[in-house]
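J.: Predicted model and sequence follow; I will ask about them next.
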Amino acid sequence: MLLGLVLLETLIKLWAAAHLTPGSDRVLLPGVLHLGFTLNPGMAWGLLGGLSAPLAALRLLVGLGLLWALLTHRLQPAQRWPLVLVAAGALGNAVDGLTRGAVVDYLTSPLLDTVSMLLSRQAFPIFNVSDVLVSGGVLWLLVSSRRSPPQAAVDTAGGTRRQETP
């Protein structure tokens, strides 16, 4: 699944780089999701734009580290699927950073632009499926961690079990 997501994202980025130009605006879902194009050497809102190679290396390390943890079953079952999404997104953007020196971003959202303008007076950054995978995986982890029941822990002082509170 993880490698399939990375391959799919790589193919979409190849298509976007070949068929979209900066400033293009093709409607996918009116008012919600459009196609645009930019090569982003940094992160959202152009942050760390001069650090393309270190960002690509960091994304690669995160993706490979999560892949290793997934393959060696070092994660709780509830963490596996969200971390598959995070790893796929990290690897998808690492491939771009390592091969192009920038990440291909191709999705825009007028709806997110409106919300972002109200909150920060800036348009929401153009993004890609890798960004959605990372954000979705992190959100999934946050939501699932809030819904997890308290777990019993060992009291190291007395050897008795107690309930941890969230």
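T.: Cool, the structure landed.
J.: hey, let's count contacts and neighbours off CA atoms from now on
T.: Will do.
J.: just checking, residue 59 touches residue 93?
T.: Yes - the pair formed by residue 59 and residue 93 meets the contact definition of Cα atoms under 8 Å, at 7.0 Å.
J.: Those two: who's more crowded?
T.: residue 93 (28 against 22; other Cα atoms under 10 Å).
J.: What segments of this protein are helices?
T.: Assigned by DSSP state H, the chain shows helices spanning 2-19, 52-71, 77-100, 110-120, 129-147.
J.: now the longest strand along the chain against helix 2-19, angle please.
T.: Ranked by residue count under DSSP state E, the longest strand found in the chain is strand 33-40. The directions of strand 33-40 and helix 2-19 differ by 90 degrees, with axes from the mean of the first three to the mean of the last three Cα atoms, to 10 degrees as the criterion.
J.: Contacts only, for residue 129.
T.: For residue 129, the residues meeting the contact criterion (Cα atoms under 8 Å, 6 or more residues apart in numbering) are 9, 89.
J.: Same check on residue 103?
T.: Applying Cα under 8 Å, 6+ apart to residue 103 gives the contacts 39, 40, 41, 42, 93, 96, 97.
J.: My guess is the second one contacts residue 49. True?
T.: When you say that, I think you mean residue 40. Yes - A contact is recorded between residue 40 and residue 49 when judged using Cα under 8 Å, the distance being 7.4 Å.
J.: also this one, for the comparison:
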Amino acid sequence: MRSRSAITTLAVLGFALDRALKQYALGSPALGRGVFVFDSAFGLRLSLNEFFAWSLPVPNAAVLWIMVPAIAVLGAALYTKRAHPSAAGPLGLVAIGALSNAIDRLFYGGVVDYLAVPFGGAFNIADALVVLGAALLAVPGKRYAH
């Protein structure tokens, strides 16, 4: 039970921090150019991803048609406690990260990324929550079926 409350806390704090950093990135002219550390290898840079993950060429509207129902199904499963108890935390991380990125798509026409990594990539905390949730679901030895 302790790990479930830790995951819930991580999801809530991650969502709040992601939303705050996105607002900061959108309002900071310096982040348009980027603020880097480690010899320009890592830092903060505003990037609007109008496509799918890793900038795959899937239009924003198509992504929303997929994301909104998927988030609704995840949310309903968690709310009605239809998800296996051990899967609820990881699914919550996926849902909250997807929700934050869906909000971006609705209001900004794409996902606001702000963490710049080497070779030109960028991501945000919501992306990390989705990946962490998916990774936790893949942990060997965990059973997520009823």
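T.: Looks like it came in fine. Owing to the predicted nature of the structure, the values given are computational and were not obtained by experimental measurement.
J.: How alike are these chains, TM-score-wise?
T.: The TM-score (TM-score structural alignment, normalised by the length of the second structure) is 0.78; 133 aligned residues with a Cα RMSD of 2.4 Å.
J.: one step back: between the contacts of residue 103 of the first structure, which sits nearest residue 133 of the first structure?
T.: The shortest gap between residue 133 of the first structure and any of these belongs to residue 93, at 10.6 Å (Cα to Cα).
J.: So what does the closest one match up with in the second structure?
T.: Residue correspondence to the second structure (TM-score structural alignment): residue 93 of the first structure is matched to residue 101.
J.: Quick check: closest non-adjacent residue to that match.
T.: In space, not counting the residues next to it along the chain, residue 101 of the second structure is nearest to residue 111; the distance is 5.6 Å by Cα to Cα, 6 or more residues apart in numbering.
J.: residue in the first structure matching the one you found?
T.: Matched by TM-score structural alignment, residue 111 of the second structure corresponds to residue 103 in the first structure.
J.: Distance of that match relative to residue 137 of the first structure?
T.: Relative to residue 137 of the first structure, residue 103 of the first structure is positioned 19 Å away (criterion: Cα to Cα, to the nearest Å).
J.: Check residue 100 of the first structure too.
T.: Here the criterion is Cα to Cα. By it, residue 100 of the first structure lies 25 Å from residue 137 of the first structure.
J.: that older thread, I would like a ChimeraX command selecting only the buried ones among the contacts of residue 103 of the first structure, please.
T.: The buried residues among these can be selected in ChimeraX (16 or more other Cα atoms under 10 Å) with this line:
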select :39,40,41,42,93,96,97
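J.: could the contacts of residue 103 of the first structure go into JSON lines alongside distance to residue 32 of the first structure?
T.: Output for those, formatted as JSON lines (distance: Cα to Cα, whole Å):
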{"residue": "39", "distance to residue 32 of the first structure": "22"}
{"residue": "40", "distance to residue 32 of the first structure": "22"}
{"residue": "41", "distance to residue 32 of the first structure": "25"}
{"residue": "42", "distance to residue 32 of the first structure": "24"}
{"residue": "93", "distance to residue 32 of the first structure": "23"}
{"residue": "96", "distance to residue 32 of the first structure": "26"}
{"residue": "97", "distance to residue 32 of the first structure": "27"}
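J.: of residue 100 and residue 137 of the first structure, who's got more company?
T.: residue 137 (23 against 15).
J.: For the more buried one, which non-adjacent residue is closest in space?
T.: With Cα to Cα, 6+ apart as the measure, residue 82 is the residue that lies nearest to residue 137 of the first structure, at 4.2 Å, once sequence neighbours are left out.
J.: What distance do you get for the residue mapped onto that neighbour from the second structure to residue 62 of the second structure?
T.: Structural alignment places residue 82 of the first structure opposite residue 90 in the second structure (criterion: TM-score structural alignment). Remark: distance between residue 90 of the second structure and residue 62 of the second structure (Cα to Cα) = 25 Å.
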